[in-house]
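[1] Below are the sequence and a predicted model for it; my questions follow.
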Amino acid sequence: MSAPVISNPPDRPWIVQKYGGTSLGKFLGAIASDIIPSYIESGNRVAVVCSARSGESKSTGTTNLLLRAALEALRPRAPDLSSSMPSIAPSPAGTPGASTSDRINPLTSQIFQKSASNGAPQASSSRSGASTPSVRGANSLAGSFSSLRMSDEGPQLFNATVDQIRDDHFKAARAVVRDEALLRELEDDLEYDCERLRSFLLAAQIIDEISTRSKDIIIGVGERLSCRIVVAVLKDRGVDAELVSLENIVESAADDDETRSADGQRQLGQPFYDRLSKRLGERLQECGDRVPVVTGFFGVVPGSLLAQVGRGYSDLCAALCAVGLSASELQVWKEVDGIFTADPRKVPTARLLSMITPEEAAELTYYGSEVIHPFTMEQVIRASIPIRIKNVENPAGVGTIIFPDPPSEEGEGSAEELSRSPSRANSISEQQLRRGPTAITIKDNILVLSIRSNRKTISHGFFARIFGTLDRYGVIVDLISTSEVHVSMAINGDIRGPVMDRMTKELQIVGEVSINRDMCILSLVGKHMKNMVGIAGKMFSTLAEGNINIEMISQGASEINISSVIDGRDAVKALNLVHQKLLSSSAAAPTVGPWLV
């Protein structure tokens, strides 16, 4: 194996690159050979944040397989462990507040905690003589559990799933790592992580419980496995890289870590993310001239990472890394050139947008276009760091920049400020010229729930009863239209039949209920639409000319979004009609400047 020849240059601006599971699964060779080295050689320091690898289908993605393994650990196929259970010292009896999951913590810390610096075992597996105590303890514990892996009915359900995860990563590693010594070391590390996962699932099976904290830890395995492969491939291509595992980055909770939302739900407060971003920046700086390859999973946070953030936590991790490093740019690499005026798969005339505001991106995300989670954008935009959407299949493309509008008042936005942010300066020309709609999107699988009051005059409890019922069933309303005795709401159509039946019965106490299924929400988005007189009229008249009936109409208070509910069968037709009338190159204001694609 030749020594790495490419490393991060000192005292240069940082660029944080986030790669999703699909990109890492299909284009890792190009990422390691071309994309990352090209940015380093152009005078940037690069930090890489990775998601868990995706599979050939959604169900075979690593994260979904890990969730499946967690469920399988609790299925009723476990053997009777009373006679063969290894000796595990329990917590002292009578410990206040000690739950079952709390008592397993000493065990899980032996199984599942690694070095906080890089998450790798300090000594290799059987190839290296003596092991470190932490590795030896984990191997010993895994050995003591080996007799429990088989039940009277056959192997544990999760064993096959863990084997599938391991084999998928072995296959991926062998396809991209050419150096045999690197590949052997990588396979040892992958095997080690999968055996720790297996032992952790066995421990969870013994206590018959997987808490939210445990589920977070299980999910984090996917990012660590992914990052191990990325580090090996980068080294194989001559790039000096270091694995940065963030499973222990959250050290302790502070009093202001959690706040309460309006509905009483626990949420992590901004002070928590401010401290975390600072800690992340310090940790990545410790890598020196090596390229940090960072796990998108950043530890067990108060209230559970999945519950607080959801499956998009790797995007948030990249954003916090960018803030902590004061990066010049956060790049999110996908399999599309950027954000378009409409879905190019449905609208052949859709155009690539060189720049879009965070408000517009948030609206497009909510109403059907997969952009970036609004909370993730908020973290970097607060630090004045632009986000660029790039395509792994077209690295030379300029992509789409997400950044706020330039100041409109004279005297703001000095030449010095713009010179420090070229992406901001280059985007001004487009934003100053574009004063109409920015994009149009469709949100499918919508149903319209309408309730007409059974009283001639509306009572003060009418709306309270309706939304109280929706809240109990966890239903989120996308759009709402009201009159004195009537309310119509557009909601997600994935609600299960029994749940919808029970909810409908409760609502019938308040009034007459009707449901229209197979609808969709057509949303026209643009921060500057308020400067165009009659834009809503043009949109609705265009739909009328196409003989498309409108079920509901709604306009946001900020005037950034005009939405209507139409029949789902007319979705593609409506998209093309409105795009041709309001967003095509002949209808939209021209864009000029270096970002023209």
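    That came through, no problem.
[2] okay, CA-based contacts and neighbour counts for the rest of this
    Noted.
[3] T457: neighbour count?
    9 (other Cα atoms under 10 Å).
[4] outside of stretch 551-568, which residues touch it?
    Under the contact criterion Cα atoms under 8 Å, 6 or more residues apart in numbering, stretch 551-568 has outside partners 359-360, 363, 444-445, 479-481, 488, 490, 518-530, 536, 548-550.
[5] mind checking the longest helix of the chain?
    Scanning the chain for the helix with the most residues, using DSSP state H, yields helix 180-207.
[6] That helix packs against which elements?
    Here helix 180-207 touches helix 105-112, helix 133-145, helix 157-176, helix 212-236, going by 3 or more Cα pairs under 8 Å, 6 or more residues apart in numbering; DSSP states H and E.
[7] okay, pairing it with this:
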Amino acid sequence: MKVLKFGGTSVANPENINKVRSILENLDSEKVAVVVSAFGGVTDLLITTAHLASSQDLNYKMSLQEIEERHLNTIRELIPVQAQSQVLSKVKGDLNTLETLLEGSFLIGELTPKLSDKIVSYGELLSSFIITEYFKNVGLDIAFKDSRELIITDNNYGKAVVDFPETNANCQAFFEENTHQIVLLPGFMASSKSGDSTTLGRGGSDFTAAIIAAAQQASILEIWTDVSGMYTANPKLVKQAKCISQISYEEAMELSHFGAKVLYPPTIQPVLGKKIPIAIKNTFEPESLGTLIGENHNGQGKTVRGISHVGNISLLSLEGPGMIGTPGISKRFFETLSLKNISIVLITQASSEHSICVGIADGDAEVATEAVNETFAYEISRNRIKPVNLEKDLTIVALVGDNMKSHQGLSGKMFSTLGKNNVNIRAIAQGASERNISAVIRKDDVRKALNSLHETFFEENIKQLNLFVMGVGNVGSKFLAQIRQQKKYLKEEMKLNVRVIGISNSRTMAFDEDGISLKEWEATLSRGEKADKKQFFDRVKSLNYRNSVFVDNTASAAVSDSYTNYLRNSISVVTCNKIACSSDLGYYKELKHLAKQYNAPFLFETNVGAGLPIIDTLKHLIASGDKVRKIQAVLSGSLNFIFNTFNNSVTFHDVVKEAQEQGYTEPDPTIDLSGIDVMRKILILARESGYPLDIGDIHNDSFLPKESLETKTNDEFFASLKKYEADFQKLYKEAVKSESKLKYVAQFEDGQAQVGLQKIPKGHDFYNLEGSDNIVLFYTERYPDQPLIIKGAGAGADVTASGIFADIVRIGNF
């Protein structure tokens, strides 16, 4: 004999009920018991209606009418007209009885547990009768049996305790005499020894099916629901979650206890002793394998089988010196909670006996706090014990697996993963069986925690990076193109899944929580909302994704001022914007400090040398114990391009214009030609070398006329270049005469930095520097005479974008 249970979503409407019919029609000739829940949502509606009635709110009548119409419409849609009369008569009679019960609750203004059970049981009573009559009419060999005649309980209304000896005897007697292939029973409901209706707790339809399966020694118990089995994590929160094909009874109990809602936790108990397997199947995808729960299904040696969570948890902590060495404190504490009928989800106690901490439901928090404070009022008044400390809005996250006990380092791996994503752990618990490791965290961090842990334990070490990109102009668009091009390579070869979640330019911004299509990002941005830097940050913060990275491709001081906000929220920052690292020394130090404090990398390789690994190389030198003595560099790709192109056959104005058009200069070319850009770069290198300089400490020997430096617009600036063309030609002729080339050089030595135009003679490392290339010479204690040289393209959108890309990869490997 098989036992099948169909949940509320499986019988929510006529269309779904027909899917159940199809499943039953395809069964073999083996006898079957089918347990059904109330139509989807009806139980909640009955509870709401009952509470409205007991509150003497006449709106209960509207809720009752909705319940009535739901069931009558289902009859009219499923049952042929000629067969409807008898079914409608029976259902209307039950609805009239339900109305009488609700009227009674309304009149006395009270809802007792006993009355509540009687009212709520009508959901299953009505659905099971209607479905049975429909199946009879389509030719199934089926009979209806009221579960209240089989399952006997005590009088603990709302969550009654089953009398298994009497229940088993009733089931065996009934099914021995049954001649029909299918028996359909209402779930959730039972009756007390005195004949009153009782219920088995929310999710009790699963329990009903398990009770019957155990009583009949069924070959299998099938739980049909709206998902294809138990998953490695909640698929609504973790899109990468996978179905678990096989799992042990103990693992399933742990997962169901910690929030895996496809299975009501008590369901496993009756079938466990009889070793009856449980299959979790999908009514809407019956061909899917689902999950098989049984003995020793340990996942072929896998350690962690699933990650689950329980939300709406409060931590109740009792602590104080008076607890140390005092017998009976724990007894009084737990007894107080027990007397208030408060269930404890998690317990942790310090070995010093100085504190006890328990996790309970948020709804019980206030009552528990008041009760415990009252119990220990004397000790509190004598300052022997502190008043209860209550923390609300928490969630328990748990790793589950039978084989966890034989593997070292799982706890460390779990806590390290959470720590790297700045998920603060409030309490930890691990059972002696080592089948479960639980951590209490803020409920706002649950999505991040589940995804991070799932990535660590189930996704073959594929790390997801979630990017939020501000600035999608020349550099930004190239960066997005490179990400798109390399996405497959990154995932397959580097185990990095890079997604762009948000993008913004100066006009609009757009977000997609599943990742913006990099093929159509321009169209997505065009449909976006008005750009706002604060709202952009607020959205990034509220999404609270793991491994979040803010990418700044702008040259905006306002954007660079926001870096502290991102870093304080454990959001990494990658930027080609030089303003932050070359601004006030205090701000630079604060950014570096926040990056360490909140475990959020702050990377700015492209601040000096675009895509060249200048800063990364410098960091490695310093980390390995080397010390920088001197730096000589040509750090402006735009100025190098300009002076490599400029000669007596072309005007300085035209060369600068060409550099701007090719994207070598900043949007405001005076930033490059005034030397400010080079000053910022040498300042960053000096700071990264360990020297506390500010921009005012750098001497700038500018080659531009004062009038050019003081222009307000690009048009004025270019006009001034034409005016002083003779001065620029003079500089060129002097360099040619001395067989030199003009290079704009930055130098740092003995704590002093300077920048300026120099005539570079033949044989110098800078002499043959072509195009827009950069070059840096590091003279260090290890490289005192022959410097460490880094040379290559130092300007252009492609190489700058590649430098940003490289920083993203560094974070991925962090």
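    Nice, I can see it. Given the structure is predicted, the values throughout are model-derived calculations rather than measurements.
[8] care to give me the TM-score?
    Here the superposed chains carry a TM-score of 0.68, computed using TM-score structural alignment, normalised by the length of structure 1; 451 aligned residues with a Cα RMSD of 3.3 Å.
[9] Only the buried members of the contacts of stretch 551-568 of structure 1: can you turn that into a ChimeraX selection?
    ChimeraX command restricting the contacts of stretch 551-568 of structure 1 to the buried ones, with burial defined by 16 or more other Cα atoms under 10 Å:
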select :359,360,363,444,479,480,488,490,519,520,521,522,523,524,525,526,527,528,529,530,536,548
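[10] What segments of the stretch 401-550 of structure 2 are helices?
    In the stretch 401-550 of structure 2, the helices defined using DSSP state H, counting those that start in this stretch lie at 410-420, 446-458, 474-493, 521-526, 533-543.
[11] Onto which residues of structure 1 does the shortest one map?
    Counterpart in structure 1 of helix 521-526 of structure 2, with TM-score structural alignment as the criterion, is absent.
[12] rewinding a little: as TSV, the helices and strands packed on helix 180-207 of structure 1 with distance to L67 of structure 1 and mean neighbour count would be great.
    Shown next, in TSV, are those (distance: least, Cα to Cα, whole Å; neighbours: other Cα atoms under 10 Å):
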stretch	distance to L67 of structure 1	mean neighbour count
helix 105-112	17	18
helix 133-145	21	17
helix 157-176	10	18
helix 212-236	7	24
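[13] got these as a markdown table, with distance to L583 of structure 1 columns?
    Below are these laid out as a markdown table (distance: least, Cα to Cα, whole Å):
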| stretch | distance to L583 of structure 1 |
| --- | --- |
| helix 105-112 | 53 |
| helix 133-145 | 60 |
| helix 157-176 | 42 |
| helix 212-236 | 40 |
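[14] To E329 of structure 1, which of these lies closest?
    Ranking these by distance to E329 of structure 1, with Cα to Cα as the measure, places helix 212-236 first at 21.2 Å.
[15] circling back: measure how far the longest helix of structure 1 is from the centre of its chain, please.
    Taking Cα atoms, centre = their mean, to the nearest Å, one finds helix 180-207 of structure 1 lying 25 Å from the centre of the chain it belongs to.
[16] mean deviation of it from structure 2?
    Taking mean Cα distance after the TM-score superposition for structure 1, the mean distance separating helix 180-207 of structure 1 from the aligned residues in structure 2 is 3.4 Å.
[17] was I right about A52 of structure 1 contacting G20?
    Yes. With contacts counted by Cα atoms under 8 Å, A52 of structure 1 reaches G20, the gap being 7.4 Å.
[18] higher neighbour count, those two?
    A52 (28 against 20).
[19] where does that one land in three-state SS?
    A52 of structure 1 falls in the coil class when you classify it by DSSP: H, G, I helix; E, B strand; the rest coil.
[20] Contacts for stretch 398-412 of structure 2 next, please.
    Residues contacting stretch 398-412 of structure 2 (Cα under 8 Å, 6+ apart): 248, 250-251, 254-255, 258, 298, 301-309, 433-439.
[21] hmm, back to that, which stretch among the helices and strands packed on helix 180-207 of structure 1 approaches D34 of structure 1 most closely?
    helix 212-236 (10.4 Å).
[22] And for K159 of structure 2, the neighbour number?
    18.
[23] Actually, G109 of structure 2.
    15.
[24] How about the contacts made by it?
    Here G109 of structure 2 is in contact with A53, S54, S55, Q56 (Cα under 8 Å, 6+ apart).
[25] Not counting sequence-adjacent ones, nearest residue to it?
    Spatially, and ignoring its direct neighbours in sequence, G109 of structure 2 is nearest to S54 (4.5 Å; Cα to Cα, 6 or more residues apart in numbering).
[26] Tell me if I'm right that that neighbour and L115 touch.
    No. Taking contacts as Cα under 8 Å, S54 of structure 2 lies outside contact range of L115: 10.6 Å.
[27] how close does the counterpart of L352 of structure 1 in structure 2 get to I329 of structure 2?
    Matched to structure 2 by TM-score structural alignment, L352 of structure 1 sits across from C243. If you measure C243 of structure 2 against I329 of structure 2 using Cα to Cα, to the nearest Å, the figure is 44 Å.
[28] so what corresponds to K392 of structure 2 in structure 1?
    Checking with TM-score structural alignment, K392 of structure 2 has R517 as its match.
[29] correct me, but that match touches S450?
    No. Contact criterion Cα under 8 Å: R517 of structure 1 and S450 do not qualify, at 11.4 Å.
[30] okay, these two: which has more neighbours?
    Neighbours were tallied for R517 of structure 1 and for S450 using other Cα under 10 Å; the higher tally belongs to S450 (21 against 16).
[31] Looking for the alignment partner of R388 of structure 1 in structure 2.
    Match for R388 of structure 1 (TM-score structural alignment): A279.
[32] Contacts only, for its match.
    A279 of structure 2 neighbours (Cα under 8 Å, 6+ apart): I220, L221, E222, I223, G229, G290, T291, L292, I293.
[33] 10 Å instead?
    Residues counted as contacts of A279 of structure 2 (Cα atoms under 10 Å, 6 or more residues apart in numbering) are 4, 220-224, 229-230, 245-246, 289-294.
[34] any idea which of those is closest to G204 of structure 2?
    Out of those, the member with the shortest distance to G204 of structure 2 (by Cα to Cα) is I223, at 12.2 Å.
[35] What strand or helix carries the closest one?
    strand 220-225 (DSSP states H and E).
[36] equivalent range in structure 1 for that strand?
    Taking TM-score structural alignment, strand 220-225 of structure 2 hits residues 329-334 over in structure 1.
[37] what's the average distance of that stretch to structure 2?
    Here stretch 329-334 of structure 1, set against structure 2 after superposition, deviates by a mean of 0.8 Å using mean Cα distance after the TM-score superposition for structure 1.
[38] after the host helix or strand of K630 of structure 2, next one along is what?
    Assessed by DSSP H and E, K630 of structure 2 sits inside strand 628-634. Sequence-wise, the next helix or strand downstream of strand 628-634 of structure 2 (DSSP H and E) is helix 637-645.
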